[in-house]
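**Student:** Sequence and computational prediction follow.
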Amino acid sequence: MKHLLKRVMSFASVTALATGLMMSAAQAETLKIALAETPSDEMAAFFVALDRAKANGLDYEWTAFADEELAIQAVLSGQMNIGFGTPYAIMQRSKAPIRIVFQLSKLKFFPVTTKKYATLKDMNGEPIMLHSRGGGTDSIANVIEEREGIKFGERSYVPGSGNRVAALLAGQGEATILDISNKNKILKEAGDRFHVLPMFDVDASDEALFANLDWIKSNEEQVNIFVKALVSVWQDMSKDPTIISRETNPDGPIGQLPKEVLDELDGFYAEAVEGGLYDPNGGGRKAAKADMDWYTRAGQLEGDPATLNIDDFWYFAPLDAALK
């Protein structure tokens, strides 16, 4: 199985950018953050953490890229300092000293089907809609097949969770894999027709913060302020998910989202916390080990997960300091 997640660039692209990577070791006056998407409800907690970090002296600016591949490229080239993603293939196959410092969220995706199916094993030989060939949902399907001992039937590719929801509602498919928001949407609109199949627990990272290790060490104070703020929000959120809506800046990027989105923040974060989407301790070594297993199964890492060195992929010092 050699599928790569959509966020992974070719090895040639990585090699071409490796030279520019060395530029990022210099001191940065302003922390430049590469987001992998435009601000949304799922990023509200992250922006609350940014506000806390700013109150503690962090000067930052962010740029929203169209997808994770572009965010990764921006960090690799030295254009941005820290970014969203899980660029494991890049870390393993290139000479780029890229390291993850914080797990933003776990891989919590939901197999949503008509009530014709009761378990994942019932999907053996059955068609499924996924986001893209070689993308994240494709890799999740691969791991489901391996873990459950099944083989999906025809895979059709419909980019965008919202589009797959629309296809299911229109009767153009019977099964897909969705994120929390779109899973909630379809169950709210058609819970009499669709449900979520029981899924095994996953501690692996969906989104993480990563940066050039040389830059991290040269900007230790900035990184420590940032990671400490993230830990504080993730821990507060685990105790009271409503902290996110209460601390969201009405004049900030999340505060400018439509009222109907803002009205659902408490519900979204309550379910996300209950469902284990966020590790209050930032993932750390537990997440790193889970990542070795998951991304090997998914085809983004090569080798035996038991022999892969997590220190080749993560830099734990900022998180360790924040948790003390």
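**Tutor:** Received, thanks.
**Student:** going forward, measure contacts and count neighbours with C-alpha atoms only.
**Tutor:** Noted.
**Student:** Please identify the buried residues of the helix or strand harbouring A49?
**Tutor:** For A49, the host element (DSSP states H and E) is helix 44-55. Going by neighbour count (16 or more other CA atoms under 10 Å), the buried part of helix 44-55 is 44-53.
**Student:** alright, now check it against this:
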Amino acid sequence: MHFGKYIAATALAISTMVTAVTAEPLKIALAETPSDELAAFFVALDRAKANGLDYEWTAFADEELAIQAILSGQMDIGFGTPYAAMQRSKAPLRIIFQLSKLKFFPVAVEEYTDLKQLDGHPIMLHSRGGGTDSIANVIEERIGIKFGERSYVPGSSNRVVAMLAGQAEATILDLSNKNKIIAEADDRFNVLPMFDVDASDEALFANLDWIKENSEQVDILVSALLSVWQDMSADPTIISRETNPDGPIGQLPAEILGELDGFYTEAVAGGLYDPNGGGRKAAQADLEWYTAAGQLDGNPAELNIEDFWYLAPLDAAAK
């Protein structure tokens, strides 16, 4: 009986030791299901795993749900640009890496060749208060125009269908759907020249307290991301070559996998990804953009980037 107690105590001690040296898996909140646009991120996850990072991911239906999952502590790191939540929430949310820039494309019927010509004309956007609504606000401010009635059709691909059906004269599309509508009907539509934007479309963020408590995991992930973003900048085909055929991206339809090289080549050439992970330049651009878009209060020149970004992991990876 005493011997049995000894075995039980020893087993408990071993179990405790294992728990102490094995960190909990990093819980990642995606803001969408895996797609071609997430292929580079999953390549980075594979590199991080090879360096000892244990992780699991959950795809939420949208960015707002991913933000709530981080705020509640249900997940550790999330996708999004939660500037309004950062300013209004008591939780110290911080961005640690810019995944992609705001590269959206105004597309209009052939009679329009310049954004200024859309002054007073209706435009079709994704959602009220969403990313494309913000872009429309900043276009109005920068170009000095005022769009007419705004209608809302969620999903870039759905707005392509509406444009092809003649239900709208102008919209804002992401890269892949801009390519799709021009490939299908380039004689009917123009992509209007747009000013350069360094602000973040997608970024990785987490609670600052959690980041500091789990700095080793965070450093492994950020280093892997930076290595992929830099390799991709030099050779976009690295993404298709390193995509795990048994992983979530490898399970996508063959026609999507066949276009990975084309997608990333064009995305890199178009400046969608910053090979330096954004950092201070992106943080300042974000404050200016999201203030103009109405998602941040205050003067961007007086806001402190360290209230929104935690730069230590990126600085360490850059060394």
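**Tutor:** Received, thanks. Remember, predicted model here, so these are calculated numbers, not experimental data.
**Student:** any idea where the strands of the stretch 151-300 of structure 2 begin and end?
**Tutor:** 170-173, 189-191, 200-207 (DSSP state E, counting those that start in this stretch).
**Student:** nope, the stretch 1-150 of structure 2 is what I meant
**Tutor:** Under DSSP E, counting those that start in this stretch, the stretch 1-150 of structure 2 gives strands at 26-30, 55-59, 77-80, 93-101, 105-109, 123-125, 150-152.
**Student:** residues contacting the most centrally placed residue in structure 1?
**Tutor:** When CA atoms, centre = their mean is applied to structure 1, the residue found nearest the centroid is E207 (2.0 Å). By CA atoms under 8 Å, 6 or more residues apart in numbering, the contact set of E207 of structure 1 is 84-86, 103-107.
**Student:** quick one: the closest residue to M123 of structure 1 other than its chain neighbours from N219 of structure 1, how far?
**Tutor:** Spatially, and ignoring its direct neighbours in sequence, M123 of structure 1 is nearest to F152 (6.3 Å; CA to CA, 6 or more residues apart in numbering). Going from F152 of structure 1 to N219 of structure 1 by CA to CA, to the nearest Å gives 47 Å.
**Student:** now swap in L107 of structure 1 and tell me
**Tutor:** 29 Å.
**Student:** Also A190 of structure 1?
**Tutor:** Counting by CA to CA, the gap from A190 of structure 1 to N219 of structure 1 is 50 Å.
**Student:** corresponding residue for the residue nearest to M123 of structure 1 in structure 2?
**Tutor:** Under the alignment by TM-score structural alignment, F152 of structure 1 pairs with F147 in structure 2.
**Student:** Please report the distance of its match from T171 of structure 2.
**Tutor:** F147 of structure 2 sits 11 Å away from T171 of structure 2, going by CA to CA.
**Student:** what do those two both touch?
**Tutor:** Contacts common to F147 of structure 2 and T171, judged by CA under 8 Å, 6+ apart, are I123.
**Student:** When those two are compared, which one has more neighbours?
**Tutor:** T171 (27 against 18; other CA atoms under 10 Å).
**Student:** Show me what that one aligns to in structure 1.
**Tutor:** Structural alignment (TM-score structural alignment) places T171 of structure 2 against T176 in structure 1.
**Student:** Nearest residue to that match in space, please, no chain neighbours.
**Tutor:** Among residues not flanking T176 of structure 1 along the chain, M129 sits closest, at 4.7 Å (CA to CA, 6+ apart).
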